[in-house]
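Visitor: Based on what follows, work out the 3D shape:
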Amino acid sequence: MMLAAWYTANGPAEQVLQVGQQPVPEAGTVQVRVRLACSGVNPSDVKSRSGARAVRWNLIIPHSDGAGTIDQTGEGVQAGRVGERVWLWNAQYNRPHGTAAQYIVLPAQQAVVLPDNVSFEAGACLGIPALTAYRAVELAQLEAGQTVLIIGGASGVGYYAAQIARARGARVLTTVGSQTKAAFLRERGIDESILYKEEPVAERVLAMTGEKGVNAIIDMDLSTTIALVEQGALAPHGRFVCYGSNERGTVPLNYGAWLPRSLSLHFFLVYELTQAQRTRAIDGIQALLRDGQLQHNIGPVYDLTKIVSAHQTVEGGTSFGNVIVNCAGR
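Guide: So this is what the prediction gives:
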C-alpha cells in the first residue's frame, strides 16, 4: 500500500480531501511507475477539486505535475529507464490518479528525464507552468530586440515566460502586485516592472516604449488584459497570447481597436498541445535546464498529510512561488 491523497466529490479542501492508504499501482504496457518525491499544486488543481470540473471517477488523486524516480517499467519500455530521475506532465489530465501520492503509473512519454542539476522540487514546477510559458513565448513569435509585456511576471507561468523570452533576446516588461515581487525579479535580472495596483499599466507601457507599445502581451486573463490592448499598449501587428480568463462567459472585444492595427489574439490550452508543439516545448525546456538558464521560484512545501493546507494556500493566493507537496517524507 502507499500513502495518497484523494477526493470523491467536489467541494472545499477541508471537506473533501482525504489522506490514507491506497494500492500501489503496477506499470502496464508502455507505462512506467514513478516513486514520487514531489507534487506540484497548480491553480487548475484546486479549481478542479472545488468544482470547475465535475468528478468523473469514483476516486481522484489530484495534481498533474510531479517529479521522482522511475522504479518499474512495463512491457514495451526499456528496463534501463529504472532509476531515471524524471518530471511529469498531464499526470492527472483525463485520468483519475495524479501525483498526490507516493507512486504513480503513467505512459512512459509523460515521464521526462530530469537533469541532475535540477531538484525534484523544481521538477514538480515544470509540467503546467513551464510548458505553458514556453508555448506562450513561441506563439508570441518574438524576435531579438522586440518587447513583450508579461502580466504577473513573478507568477509560476510568468516567471518562466520572462526567462524564456529573455533567452530569445527580447526585452521583457512585467506587471507585479508588490514591491517584494518587483525586487525578486530585479535580483534575477528582470528589472522593468510595473506595479499594476499603483500605476496605470497601459500608460506606463507606452512611456517605457516611447509610445510605440509592446510587440506581444502574454497573460492568463483575457477579461482584464483585453483593456490594455484597446488602450494602445499593444503595438501594430502585435500579438496577444492568452491561456485563460477569469470571466468564463462572453468577453467583449472592440473590433475597431483591433483591425486597423492588425492585432491578433492567440488562445491555447497547455493540456491539449499537439505532439509537435509539446515536443518542441519539452526539448526547449530541457535545453534551458541543462544549460542552467532556467531558474525556479519554489514556494511553500507541505507534507502530503498537509495537502489541505497546500490547496488552501493556492486558493487564497497568498503564496509567493510554486506550492509543492512532499510525497516522499524527506
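Visitor: all contacts plus neighbour counts: C-alpha atoms, from now on.
Guide: OK.
Visitor: tell me the contacts of Gly145?
Guide: 169-171 (CA atoms under 8 Å, 6 or more residues apart in numbering).
Visitor: if we go to 10 Å?
Guide: 166, 168-172 (CA atoms under 10 Å, 6 or more residues apart in numbering).
Visitor: Would you mark the buried spots in stretch 10-18?
Guide: Buried residues in stretch 10-18, counted by 16 or more other CA atoms under 10 Å: 10-13, 17-18.
Visitor: do stretch 249-268 as well
Guide: By neighbour count on 16+ other CA under 10 Å, the buried set for stretch 249-268 is 258, 263, 265.
Visitor: Looking at those, which are in helices?
Guide: Secondary structure from DSSP state H places Trp258 of the buried residues of stretch 249-268 in helices.
Visitor: Which one of the buried residues of stretch 249-268 is nearest to Gly158?
Guide: Closest approach between the buried residues of stretch 249-268 and Gly158, by CA to CA: Leu265, at 18.1 Å.
Visitor: what about the helices in the stretch 51-200 of the chain?
Guide: 120-123, 131-140, 156-167, 179-187 (DSSP state H, counting those that start in this stretch).
Visitor: Pipe these into CSV and attach distance to Trp6 per row.
Guide: Listed next are the helices of the stretch 51-200 of the chain as CSV, based on distance: least, CA to CA, whole Å:
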stretch, distance to Trp6
helix 120-123, 21
helix 131-140, 25
helix 156-167, 24
helix 179-187, 33
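Visitor: Which of those sits closest to Ile218?
Guide: Smallest distance to Ile218 across the helices of the stretch 51-200 of the chain (CA to CA): 6.7 Å, for helix 131-140.
Visitor: Report all helices and strands that the closest one contacts.
Guide: Contact partners of helix 131-140 among helices and strands, from 3 or more CA pairs under 10 Å, 6 or more residues apart in numbering; DSSP states H and E: strand 147-150, helix 156-167, strand 214-219, strand 234-242, strand 264-267, helix 275-290.
Visitor: buried stuff in the longest one?
Guide: So the one you mean is helix 275-290. 278, 280-282, 285-286, 288-289.
Visitor: sorry, back to before: right, and the helices and strands packed on helix 131-140 - which one's nearest Pro252?
Guide: strand 264-267 (13.2 Å).
Visitor: packing partners for that closest one?
Guide: Counting contacts by 3+ CA pairs under 10 Å, 6+ apart, strand 264-267 packs against helix 131-140, strand 214-219, helix 222-230, strand 234-242.
Visitor: Just send these back as a markdown table, with distance to Gly158 too.
Guide: Shown next, in a markdown table, are the helices and strands packed on strand 264-267 (distance: least, CA to CA, whole Å):
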| stretch | distance to Gly158 |
| --- | --- |
| helix 131-140 | 7 |
| strand 214-219 | 8 |
| helix 222-230 | 14 |
| strand 234-242 | 12 |
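Visitor: nearest to Asn322, of these?
Guide: helix 131-140 (14.1 Å).
Visitor: I have a second one here; can you model it like the first so I can compare?
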Amino acid sequence: MRAVTYRENGGPEVLRVSDVPVPDPGPGEVRVRLAVAGVNPTDWKSRRGTPPSGGLQVPGQDGAGTVEAVGQGVDPAVLGQRVWVWEAAWQRPHGTAAEHTVVPVRQAVLLGAEASFELGAALGIPFLTAHRCLTLGEAVPDRLGPGALTGRTVLVQGGAGAVGNAAVQLARWADATVIATVSSPRKAQLAAAAGASHVVDYRQQDVVAEVRKVAPKGVDAIVEVSAARNAAVDAQVIGMHGAVAMYADDGGAEVTIPVRAQMGPNARWNFVLVYTEPARAKVMGVEDVNAAVLDRAIGVGEDAGLPLHVFGLAATADAHRAVEAGAVGKVLIDVTA
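Guide: Reported below is the predicted structural model:
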C-alpha cells in the first residue's frame, strides 16, 4: 500500500511516500481502508520531536474510511461500515496518512451513511479537545447534548481555529450562548458561520467590555488557545465557578494568573491534552461528538465556518507545512487522489 512515512525527526522534507505492507489487524483491532485523513498541529510537532516507533512512522491521528478486515474478537458485522478514526498514531506506528490503518475497534466509530468522509476526518483531535474544554468546570455538565448548556455562556478564544470552530459548533448544539474572539473580519465571518452568538475582534474591540455586555456576571467556560496572551482577559471575565481550559502552547510560554481575583469565583484553570485525558472523559467525548454528527449538528466547509484545504497523499509534506503555517480552516489529505 502507499503510505507517508518518516524514519527520523525533522521538517516536512523527512516525509516520504513509500510502498509498505498492508497491516493486519490484531486481536480487538480493525483495518480501515482510508478515504480522507486529517492533519493536526500535533502531527508536525511529533514529526519534529518524537522518535518514530520501531524506526518507521506513518503520521496522522484522524481519518475516515471503511472497515475492511477485523481481528480476533471483533464482530464481523462492522465489515464494510463507514467509520471515523481517532488517535491512530498515538504510541502506534500506523497513522492515517496511508491507504490503510489499523486501530483498536473502539477507535473506529460508525459514521453513518449521510456524513461525509471529510467531516469524519475532521472530527478526532479538534472535536474531542473541544468537548473536553467545554465539560471541565463545575458550572457545566460533563456531557454535551441538546439543552446541556442552556443558560450558560461560553467564551471561545480563537473562534476561527480548528478547535475553536469545534467548540463553537458543539456549544451551540448544546444550546449555550457562545462568544468568540477573532483577529480579522474574515475570521469573524467564519466564527459566525460556525454558530457564534457574538463575535469580538480583539484587535479592534475591548474584549472584557464586550464580553461583560453579554455576560455581566461572567462566563461559565473559556476555551483558550493562547493562555499566555489572554490570561488577564480570562481572569476578568470568568464567572462564579467558571473554568478556563487551556489546550494550546505558545512555544513554551508561561501563564500568570491573579490568584486573589480567581479565589472569589472559585475559578478553575485547567490544562487539556486529549491524548492523556482520563479514559472515561474520552469515552464520553467520542459518544457526544458522534451524537452531534448523527444529529447533523456539526459540519465542515465554508458554511460551517471551517474552510477545507485538501491535499493529495503525495503532497502530505505540503499539508504539514500548511498546518504549521497556521492555515485557517481544516487541512485534509485525500488518500485516494
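Visitor: before we move on, the earlier item: between the buried residues of stretch 249-268 of the first structure, which sits nearest Gly127 of the first structure?
Guide: Using CA to CA as the measure, the one of these that approaches Gly127 of the first structure most closely is Leu265, at 24.1 Å.
Visitor: Could you measure from the aligned partner of the closest one in the second structure over to Val109 of the second structure?
Guide: Following TM-score structural alignment, the counterpart assigned to Leu265 of the first structure within the second structure is Trp269. In this view, Trp269 of the second structure and Val109 of the second structure are 31 Å apart by CA to CA, to the nearest Å.
Visitor: Also Asn290 of the second structure?
Guide: As for Asn290 of the second structure, its distance to Val109 of the second structure is 8 Å (criterion: CA to CA).
Visitor: Then Ser116 of the second structure?
Guide: On the measure of CA to CA, Ser116 of the second structure and Val109 of the second structure end up 14 Å apart.
Visitor: okay, and the common contacts of the two?
Guide: Shared contacts of Ser116 of the second structure and Val109 (CA under 10 Å, 6+ apart): 64, 82, 84.
Visitor: As CSV, these with neighbour count would be great.
Guide: CSV is the format used below for these (neighbours: other CA atoms under 10 Å):
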residue, neighbour count
Ala64, 32
Arg82, 25
Trp84, 30
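Visitor: Distance to His94 of the second structure for the residues you listed - can I get that in TSV?
Guide: Shown next, in TSV, are those (distance: CA to CA, whole Å):
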residue	distance to His94 of the second structure
Ala64	14
Arg82	19
Trp84	15
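Visitor: Which ones among the residues you listed map onto strands?
Guide: Counting by DSSP state E, the part of these found in strands is 64, 82, 84.
Visitor: Looking at those, spot the one nearest Ala130 of the second structure.
Guide: Ala130 of the second structure lies nearest to Trp84 out of these, by CA to CA, at 16.9 Å.
Visitor: So what does the closest one match up with in the first structure?
Guide: Looks like Trp84 of the second structure aligns to Trp87 there (TM-score structural alignment).
Visitor: My guess is its match contacts Val112. True?
Guide: Yes. Using CA atoms under 10 Å, Trp87 of the first structure is in contact with Val112, at 5.2 Å.
Visitor: So what's the residue count around Glu68 of the second structure?
Guide: A count of nearby residues for Glu68 of the second structure, using other CA atoms under 10 Å, gives 17.
Visitor: can you tell me how far it sits from Leu155 of the second structure?
Guide: Counting by CA to CA, the gap from Glu68 of the second structure to Leu155 of the second structure is 42 Å.
Visitor: Next: Ile298 of the second structure.
Guide: 18 Å.
Visitor: Neighbour count for these two, which is higher?
Guide: More crowded of Ile298 of the second structure and Leu155, by other CA under 10 Å: Leu155, with 33 against 25.
Visitor: Pull the contacting residues for the residue of the second structure positioned farthest from its centre.
Guide: Distance from the C-alpha centroid of the second structure peaks at Arg260, with 32.6 Å (CA atoms, centre = their mean). By CA under 10 Å, 6+ apart, the residues touching Arg260 of the second structure are Asn266.
Visitor: Counterpart of it over in the first structure?
Guide: So Arg260 of the second structure corresponds to Gly256, using TM-score structural alignment.
Visitor: Repeat that for Ala248 of the second structure.
Guide: For Ala248 of the second structure, the aligned residue in the first structure is Gly244 (criterion: TM-score structural alignment).
Visitor: next one: Val223 of the second structure
Guide: Match for Val223 of the second structure (TM-score structural alignment): Ile218.
Visitor: surely its match meets Ile151?
Guide: Yes. Counting by CA under 10 Å, Ile218 of the first structure touches Ile151, with 6.3 Å between them.
Visitor: the more surrounded of these two?
Guide: Neighbours per residue, other CA under 10 Å: of Ile218 of the first structure and Ile151, the larger number sits with Ile218, 29 against 26.
Visitor: What distance do you get for the more buried one to Ser44 of the first structure?
Guide: Ile218 of the first structure is 18 Å from Ser44 of the first structure, by CA to CA.
Visitor: Show me how far stretch 263-281 of the first structure is from its chain's centre.
Guide: 13 Å (CA atoms, centre = their mean, to the nearest Å).
Visitor: do stretch 147-166 of the first structure as well
Guide: Counting by CA atoms, centre = their mean, stretch 147-166 of the first structure comes out at 11 Å from the chain centroid.
Visitor: Can you check the distance spanned by it, start to finish?
Guide: Stretch 147-166 of the first structure has its terminal residues 10 Å apart, counting by CA to CA.
Visitor: Could you do stretch 92-106 of the second structure as well?
Guide: End to end - CA to CA - stretch 92-106 of the second structure spans 15 Å.
Visitor: Flag every buried residue along that stretch.
Guide: 92-105.
Visitor: quick one on the thing from earlier: show only the entries of the buried residues of stretch 10-18 of the first structure found in strands.
Guide: Mapping these onto strands (DSSP E) picks out Gln18.
Visitor: Just give me the closest of the buried residues of stretch 10-18 of the first structure to Asn58 of the first structure.
Guide: Nearest to Asn58 of the first structure among the buried residues of stretch 10-18 of the first structure: Asn10, at 11.5 Å, using CA to CA.
Visitor: Next up, the contacts around the closest one.
Guide: Going by CA under 10 Å, 6+ apart, Asn10 of the first structure touches 16-17, 46-55.
Visitor: Can you give me the distance of the corresponding residue of the second structure for it to Ala122 of the second structure?
Guide: Aligned counterpart of Asn10 of the first structure in the second structure: Asn9 (TM-score structural alignment). Asn9 of the second structure sits 25 Å away from Ala122 of the second structure, taking CA to CA as the criterion.
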